[in-house]
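Undergrad: okay, structure incoming, though there's no sequence with it:
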């Protein structure tokens, strides 16, 4: 009798996995692939040549090696966050086209596949941001500017990731609905808007520019990496809570739409 009741229980657990289980499965599937190594190594590949370049800059002679390294790195990171979201979403969803034909035939609530994928890519983005913070910290130590040189670096590293979760959700939704090319297009649009729109007065109307916009007042730089004058409106910190609020709303909407699409998706 105990065996007869245990089998349905296991079946119910199989057909109703928690979101944490789905997310963990997504992470386990990607831990040896390109997506994982990209998130792990991209900050290293970006920061090493930038630090070497900062050593040879004219500012280095004035003892501002770390400041140059920090500013240029954060500039690159602000535009790389949405680009990474588009690329990672495109590759992750493409890899799932065949498995989903089987998975969608189970009784598992389909919306969890979408939310779990966004959450897994978000975790990888957090790992990537942490590696970047470590590299910036090493740069400050080598330059003799640790810890006073770090200032708002922690916020400037993690806030773009947090705001960029909306871009991850958008890229995954686009990849699920229209495929790899349009999803990469989301990343390219984020890169361009971060460089061209993030310092404009209408930045809040362009979600692709939000990750870069939160970097600018924290680092005190423009999208081109040049320090901003103190009276520049771009340095106003009020842009940060606005970007966070807008990103949170957009993320919730996109997760809802993604779940709805997966529920209606034909096998």
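TA: On my side now, so go ahead. This structure is a prediction, so every number in the text was calculated from the model and none was measured.

Undergrad: contacts, neighbours, all on C-alpha from now
TA: OK.

Undergrad: for the helix or strand residue 53 falls within, name the packing helices and strands.
TA: Residue 53 belongs to helix 34-55 when elements are defined using DSSP states H and E. Contacting helix 34-55 under the criterion 3 or more CA pairs under 8 Å, 6 or more residues apart in numbering; DSSP states H and E are the following elements: helix 65-95, helix 111-142.

Undergrad: now the element after the last one, going C-ward?
TA: Okay, so that is helix 111-142. Per DSSP H and E, helix 111-142 leads on to helix 153-178 as the next helix or strand towards the C-terminus.

Undergrad: now do the same contact list for residue 110.
TA: Residues counted as contacts of residue 110 (CA atoms under 8 Å, 6 or more residues apart in numbering) are 104, 259, 262, 263.

Undergrad: any idea how far residue 239 is from residue 200?
TA: 12 Å (CA to CA, to the nearest Å).

Undergrad: which of those two has more neighbours?
TA: Here residue 200 and residue 239 are set side by side on neighbour count (other CA atoms under 10 Å), and the busier one is residue 239, at 20 against 12.

Undergrad: okay, now the one to match up with it:
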């Protein structure tokens, strides 16, 4: 499998998809730094509500376009290789890109806290925990967006995962059925971890959204959905043929 992942990574060499891994977190740190004393608070809230989903959407769509431009996947379908492994390697590669982008964002937030916003009530331990959780709860979007990109193209993927996804996330995050909407998981889990409400303000001590019981639920659901989507989409890609 490592050979497949290395091959996919080589395809992304000098592409905008790979540059996004650096651009997305740096852009977030820059925008957050403008808010001064709210740097950490806004830097995380804007990251998991808007920029991280946008990054995943664009990265997956661009990785798909690399193959689409090369005779619409015909070069892959004609090779004596496992299409399932190719699909899974694309997902794993994109997961590594998400990991790196989130770590760069974390480093930027830590430096911002130390240099610009030392009075922030959000500790470095909270930030590290939040980043690790965000990586896990965002993974399901990778096979989902890769499927949407392959099936419907870039614009439809952006509309569904960023446009509709953000609206659904904000609608469901404060409801009892938040667990049924994957787009609300990141926002809901960040409430007890960072103490930040979905609207970006700090929660009061007695706020019901600070209940940490949502953490194992959200993490478990994210892992299950990721594995389910990975299996379903990999099997779907295995059945693709040259058209």
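TA: It's in. None of the values given here were measured: they were computed from a predicted structure.

Undergrad: find the residue closest to the aligned partner of residue 160 of structure 1 in structure 2 in space, skipping its chain neighbours.
TA: Here residue 160 of structure 1 is matched to residue 134 in structure 2, going by TM-score structural alignment. The shortest distance from residue 134 of structure 2 to any residue other than its chain neighbours is 6.2 Å, reached at residue 186 (CA to CA, 6 or more residues apart in numbering).

Undergrad: just the ones of the contacts of residue 110 of structure 1 in strands?
TA: Taking DSSP state E, every one of these sits outside strands.

Undergrad: and those residues, which two are the farthest apart?
TA: The span of the contacts of residue 110 of structure 1, defined through CA to CA, is set by 104 and 259 at 12.7 Å.

Undergrad: residue 59 of structure 2 - how many residues pack around it?
TA: By other CA under 10 Å, the residues close to residue 59 of structure 2 number 24.

Undergrad: quick one: contacts for the aligned partner of it in structure 1?
TA: Applying TM-score structural alignment, one finds that residue 59 of structure 2 aligns to residue 88 in structure 1. By CA under 8 Å, 6+ apart, residue 88 of structure 1 lies in contact with 35, 121.

Undergrad: try 6 Å
TA: Residue 88 of structure 1 makes contact with no residue under the criterion CA atoms under 6 Å, 6 or more residues apart in numbering.

Undergrad: for residue 175 of structure 1, same thing?
TA: When contacts are counted by CA under 6 Å, 6+ apart, residue 175 of structure 1 is found next to 90, 183.

Undergrad: helix/strand/coil for residue 198 of structure 1?
TA: Secondary structure of residue 198 of structure 1, reduced to three states by DSSP: H, G, I helix; E, B strand; the rest coil: coil.

Undergrad: what's the counterpart of it in structure 2?
TA: Residue 198 of structure 1 maps onto residue 173 in structure 2 when the alignment is built from TM-score structural alignment.

Undergrad: do residue 173 of structure 1 as well
TA: Counting by TM-score structural alignment, residue 173 of structure 1 lines up with residue 147 in structure 2.

Undergrad: now swap in residue 209 of structure 1 and tell me
TA: For residue 209 of structure 1, the residue aligned by TM-score structural alignment is residue 184.

Undergrad: where does that match sit: helix, strand or coil?
TA: Reducing the assignment at residue 184 of structure 2 to three states with three-state DSSP gives helix.

Undergrad: quick one: neighbours of the nearest residue to residue 214 of structure 2 once chain neighbours are set aside, just the number.
TA: If the residues on either side of it in the chain are set aside, residue 214 of structure 2 comes closest to residue 189, at 6.5 Å by CA to CA, 6+ apart. Neighbourhood size, residue 189 of structure 2 [other CA under 10 Å]: 30.

Undergrad: how close does the match of residue 198 of structure 1 get to residue 188 of structure 2?
TA: According to CA to CA, residue 173 of structure 2 and residue 188 of structure 2 sit 6 Å apart.

Undergrad: so between those two, which is more surrounded?
TA: When residue 173 of structure 2 and residue 188 are compared on other CA under 10 Å, the one with more neighbours turns out to be residue 188, at 28 against 24.

Undergrad: does that one lie in a helix or a strand, and which?
TA: Secondary-structure element containing residue 188 of structure 2, defined by DSSP H and E: helix 185-194.

Undergrad: quick check: that helix compared with structure 1, mean distance?
TA: With mean CA distance after the TM-score superposition for structure 1, helix 185-194 of structure 2 departs from structure 1 by a mean of 1.7 Å once superposed.

Undergrad: again, but for stretch 143-150 of structure 2
TA: Once the two models are superposed, stretch 143-150 of structure 2 sits on average 1.4 Å from its counterpart in structure 1 (mean CA distance after the TM-score superposition for structure 1).

Undergrad: chain center to that stretch: distance?
TA: Distance, stretch centre to chain centre, for stretch 143-150 of structure 2: 13 Å (CA atoms, centre = their mean, to the nearest Å).

Undergrad: any idea how far the aligned residue in structure 1 for residue 86 of structure 2 is from residue 151 of structure 1?
TA: Matched across to structure 1, residue 86 of structure 2 falls on residue 113, judged by TM-score structural alignment. If you measure residue 113 of structure 1 against residue 151 of structure 1 using CA to CA, the figure is 39 Å.

Undergrad: cool, and residue 136 of structure 1?
TA: According to CA to CA, residue 136 of structure 1 stands 12 Å off from residue 151 of structure 1.

Undergrad: how about stretch 254-266 of structure 1: buried residues?
TA: Buried residues in stretch 254-266 of structure 1, counting neighbours by 16 or more other CA atoms under 10 Å, are found at 254, 255, 257, 258, 259, 261, 262, 263.

Undergrad: stretch 224-234 of structure 1 now?
TA: Neighbour counts using 16+ other CA under 10 Å place 225, 228, 234 of stretch 224-234 of structure 1 among the buried residues.
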